[in-house]
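Chemist: Have a look; sequence and predicted model below, questions after that.
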Amino acid sequence: MSNTINITSAFWSRYRNLVRTEMIPFQWNVLNDTAGIKIEKERLNDEGIPSEKSNAIENFKVAAGRTKGTHYGWTFQDSDVYKWLEAVAYSLREKMDPELEKKALETIDLIADAQEEDGYLDTFYSILGIEYRYQSLAGSHELYCMGHFIEAAVAYYEATGNEKVLKVAKKAADNIDANFGAEEGKIHGYDGHEEIEIGLLRLYHITNEKRYLSLAKYFLMERGKHPDFFKEQAKVYKGPNALGGIEKATASYFQNHKPILEQNTAEGHAVRVVYMCTALADLAATTGDRVIYEACKKLWDNITTKRMFITGGIGSTVHGEAFTLDYDLPNDTMYCETCAAIGLIFFSRQMLRNEAKSEYAEVMERALYNCTLAGMALDGKHFFYVNPLEVKPSKSLKDPGKSHVKPVRPSWLGCACCPPNLARMITSLDDYIYTVSDDCILINQYISSKASLAVKDGCALIQQTTDFPWDDKDIMVVTNNSTSTIRVGIRIPMWADKVTLKLNGKETMVKPEWGYHYEEIEHGKTIEIQLMFSMPILRNYCNPMVSEDIGKIAISRGPLVYCLEEVDNGDNLCGLSLPEDAKLSYSFKADVLNGVGVITAYGKKLQQNVDNLLYTNKKPEKKDVKLTFIPYYAWANRGENEMEVWVRE
């Protein structure tokens, strides 16, 4: 029996409808080069990066022999199509759409036609030189792309029962298995970008083919044993340019500096790190290996307690889109890639399969409602690659060190990994609400929904009713239709200073175990749980080691981090301050940004000195001003303007 979850939340239904009706069709047009949009470069120095068009579908047509031409775009261009297909799978799971299904089936046929006879699947090498495959793994993204296809295939098979797409995926996985492994004659290596491990584990979960599990474990455990593997390959590589200089990157950029089980800190490219951790945590949960789980926990702790922004963003520098060092969290030069926040959500979900600790669901919530949602505009057609916590448009325009920080979301980017990743994240959101085992269900996210969840020899029905993230109440009705007693764990939010829980109308004492309150439900019984959590407006302070935010505060309410925008508060936001005794007021504004909770207060604004001097020994005056804070995810939807999360106190 599989789980079925229907999201009814007003907040999330809007986003999911937007993805289905706007985002997926728009992305399809982009992939087919019919959207009529300008594709922007990520940075000022990206002249050599292919960004005139997507060409993703055309690449498959050329590889399949349907048209003549050459490959255009990144080595990982195929993955844009695969992530789109995965989003389509989840969308069809929620609501069948004959026209969308037709496009998906045509795409699957095209992918199958582009696949080599032996299962190899990659348009870059099929078009430019199949004899060079698997020889430049630092930058070729061959396994990365096939990993994304396998994920899409599994999702599509589970949603529709389509056997053809699963057959193509297994054929690709078998080709990888035939070429990689510890055996003599195979390649003793792995892709520069982790992802195939996630795909292989998902394939194992639905096929129970142990070789896929073994291969995923091999890739994870082999990484870091030979730190010079990529450089050694690059020295003898003679094929088409798949490297672009990436082979010169440090081993830590690839998480290849030491074996994974010996890594204590998150190093290198942030997306690669959390994709690696997602697979590692899945492997730990699947095999019950506590040593692997403890390795995950070390990396989790380092990321979430020393290297994560308050928005759930990760990645502190544009150079390598990477982590740097503990407590290095700059607001205006950071990276905080949308894909990295999504990867952190993936990691959180797998950690919950290992251990019922609410910290995993809390981080999932933080990354979801803030950095991830900020990655897309309210129209579903404009996207951020980078999610800053402070923006001054003139600096983004004129400072090369900040050219990656966009003040408005482009329609598309030359490196377009984030838009389809957002689409698959939002369409699969139902998979993140609960963690289900044989005899226990964890309610991780407060999202109105109706669910039928497989437990032991039956199912449990759960209906959540809430207006979260604006409202402070969630009513959960749980029916146990199995023949055994089950436990339900309700997350007690860390941001609430008061929580009340009623069981069948009667108040009961909240007894959290690692952040979850548990109730037992006998077979055939139904209970109503009413969870009421205060949602105070919080002033958040940084660890004193975070030098960029000393003397500043960040405002939050519930899961949402708030920010100031120039459109509400005038320019020069850096001159604003919020006194310690200022009263903060909350109100919901249905006519603002599609309906958001707004926080207001009276603060101060520095005044320009009379002589307009660059430096002076006279203390500047301050005047009283009204400050308006909006949810961070909604910024940059009203034109180009300044934005700031951390405000002087």
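Modeler: In hand now; what should we look at?
Chemist: Only C-alpha atoms from now on, for both contacts and neighbour counts.
Modeler: Fine.
Chemist: and the residue positioned nearest the centre of the chain, how far is that from residue 65?
Modeler: By CA atoms, centre = their mean, the chain has its centre lying nearest to residue 342, at 0.5 Å. Distance check for residue 342 against residue 65: by CA to CA, to the nearest Å, it reads 35 Å.
Chemist: one more structure, for comparison:
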Amino acid sequence: MYQSDVMETDLRKLTVNDPFLGEYQRLVRNVVIPYQWDALNNRIPDAEPSHAIDNFRIAAGQQDGEFYGMVFQDSDVTKWLEAVAWSLCQKPDAELEKTADEVIDLLAAAQCEDGYLNTWYMLKEPGQRWTNLAECHELYCAGHLFEAAVAFFKATGKRALLEIACRFADHIHRVFGPGEGQIHGYPGHPEIELALMRLYEVTGNRNYLQLANYFVEERGAQPHFYDIEYQKRGGTYHWDNWGEAWMIKDKAYTHAHKPLVEQDEAVGHAVRSVYLMTGVAHLARISGDEAKRQACLRIWNNMVQRRMYITGGIGSQGIGEAFTSDYDLPNDTAYSESCASIGLMMFARRMVEMEGDGHYADVMERALYNTVLGGMSMDGKHFFYVNPLETYPKAIPFNHIYDHIKPVRQRWFGCACCPPNIARTLVALGHYIYTPRADALFINLYVGNRMQVAVGEKNLDLTLSGNYPWQDNVEITIDSAEPVEHTLALRIPGWCEDAQVELNGERYCGEIDKGYLHIRRTWAAGDKIALTLPMPVRRVYGNPLVRHLAGKVALQRGPIVYCLEEADNGSELHNLTLDKNSTFVEVPGSGVMANKILIQAQGYRQGLSAPQDKPLYQFDRPMTCKEPQTLTFIPWFSWANRGEGEMRIWVDESHTCL
């Protein structure tokens, strides 16, 4: 069951050349990374200043001033560094690498003698280190530093950032643990757990593995650590605008209400939840811990079967950016933070590694092609923090249940966790495309690329090509210089009903195990696999327990979820109905929708003559008509790229025109 022989794809030996996601990688490299560098240096007009680089300069004694920003502002810099690192794997850039080296030198200059590095506490609250783990993100920021360090070392071989990270991790290992004089606590915002696992795999230092395990196992222990440190602080709290000690008192908010191995639901802050479970799944696989594995399975199943949107979004309420209860998935007030879907991809990746089950890759794909892509505009300079499934812009300024909803993407945020998170994810796609194991190479995502992976003493070279997800044909060609015996495990997506596979021109029929078709042979240069994944437009219906979806239908083609937008269909989208018997016509997009497939279908618009003259309520049924209208559906990730307007995924369905 446990796979300890999983390797990580070396992104220096993988080149994404996909006509779709390859363009996103080029956008990140050429536009997003420079744009976000300007944002970190307060150079974006009419946008919230970041001050994140200035904070480090002040901490290093290179600039006068005061700390500005959120308590977790440091993490914006380290996520940007991680994006730079993975981008350098795809395409070397001497000038960009030089800028990153200078930032790393800045971090080294700011780091304390004992290894500590956090500009909030160094500048704003000196002497108060580690006094508010529940609220103040010290360990969260450390985790993002560790992830950036691993990425930069793997991308460039340079150790400067890795040494900064290890000094800090060694300091944390001295401070935290079960020993006398150590802090018996854990982070309010999980992140360091998954980062310590990555640091352990790169350095082989078991202290990092043990520390990750300590943080996981201490979570939820009694007496509760958050209460202890709250009392030690004299009952003070950081987020005074969120109600008295709310983060501290609501233990489920951080998955700390009871020991993790006793939990069975996805609860609390959605990003915290999936970041934590990413680390736990990694730890369970490496250590062979069955109790942790079972916790991962239970929490995953609850989340995906009862608390996840069709878009791969998670976290259905704005208050606490959190999960609510089973089947509570409102569309117009959905929170569905971009970071949460990125965390879901991370969790799914670790579950694929542990279980070898395509179900997890199906969810990973759903999150990627919908919410993660939708979190960034097509120009690379505007971002969604929140990703609703329905918007009615006329109501948003006046109704406070929509305070978290933006009908168009923003240039930047005061809390800017999502933009650099999207950037680092898109340039690290190779880690999700493949899961290399000693016994097989699992192909999870059909993103066009060339790659090389070690198989024993030999190398397996292959090229994956196609125009997925718009076309249904994928080709895998072997390019190895010498024959290699190995297994290729091809994911057959859960949405695909009639996949067909040919090997060197002959139909191949093999057993599908946990969603993967395993093909074992001695592969030689020129061998070809042709995979056809038919992707007709399909109607999707919600579980009857999801009250928000009663009588409604959504459209999905391949992994892409579609929506109606005002730009194509006019306003008052709630008056549109899709005919149950209508056929679907696939049409090519144009303008900003170029190179995408749109869907048209017969529907109806319910209308009243002069509705503004009608009473708000009446006893007699109003005289209405349903006029035929051709409905145009666009890929949901591409909405709000043509200005402000209404949008909805779930549409009323009717049998006939009444």
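Modeler: Right, received. Where do you want to start? For clarity, every value in this text was computed on a predicted model and none was experimentally measured.
Chemist: quick revisit: and the closest residue to the residue nearest to the centre of the first structure other than its chain neighbours, helix, strand or coil?
Modeler: For residue 342 of the first structure, ignoring the flanking residues on the chain, the nearest one in space by CA to CA, 6 or more residues apart in numbering is residue 372 at 6.2 Å. Secondary structure, DSSP: H, G, I helix; E, B strand; the rest coil: residue 372 of the first structure is helix.
Chemist: What is the equivalent residue in the second structure for residue 372 of the first structure?
Modeler: Structural alignment (TM-score structural alignment) places residue 372 of the first structure against residue 372 in the second structure.
Chemist: Correct me if wrong: that match contacts residue 422.
Modeler: Yes - using CA atoms under 8 Å, residue 372 of the second structure is in contact with residue 422, at 6.8 Å.
Chemist: Now do the shared contacts for the two.
Modeler: 338, 342 (CA atoms under 8 Å, 6 or more residues apart in numbering).
Chemist: give the contact list for residue 342 of the first structure.
Modeler: Residue 342 of the first structure touches 367-368, 372, 421-422, 425, counting by CA under 8 Å, 6+ apart.
Chemist: any idea which of those is the one closest to residue 115 of the first structure?
Modeler: Taking CA to CA as the measure, residue 115 of the first structure lies nearest residue 421 of the contacts of residue 342 of the first structure, at 23.2 Å.
Chemist: which one is the closest one nearest to, not counting chain neighbours?
Modeler: residue 83 (6.1 Å).
Chemist: Next up, identify which helix or strand the corresponding residue of the second structure for the one you found is on.
Modeler: Superposed on the second structure with TM-score structural alignment, residue 83 of the first structure falls opposite residue 79. Element membership of residue 79 of the second structure, judged by DSSP states H and E, is helix 74-90.
Chemist: what about the helix or strand that that helix is followed by, how far off from the first structure?
Modeler: Moving toward the C-terminus from helix 74-90 of the second structure, the next helix or strand (DSSP H and E) is helix 94-110. Compared with the first structure after fitting, helix 94-110 of the second structure deviates on average by 0.8 Å (mean CA distance after the TM-score superposition for the first structure).
Chemist: Report the angle between the strand or helix carrying residue 422 of the first structure and helix 78-94.
Modeler: Element membership for residue 422 of the first structure, per DSSP H and E: helix 418-427. Helix 418-427 of the first structure and helix 78-94 are oriented at 20 degrees to each other (axes from the mean of the first three to the mean of the last three CA atoms, to 10 degrees).
Chemist: The next helix-or-strand element following helix 418-427 of the first structure: how far from the chain's middle?
Modeler: Using DSSP H and E, the next helix or strand after helix 418-427 of the first structure towards the C-terminus is strand 434-436. Distance of strand 434-436 of the first structure from the chain centroid (CA atoms, centre = their mean, to the nearest Å) equals 19 Å.
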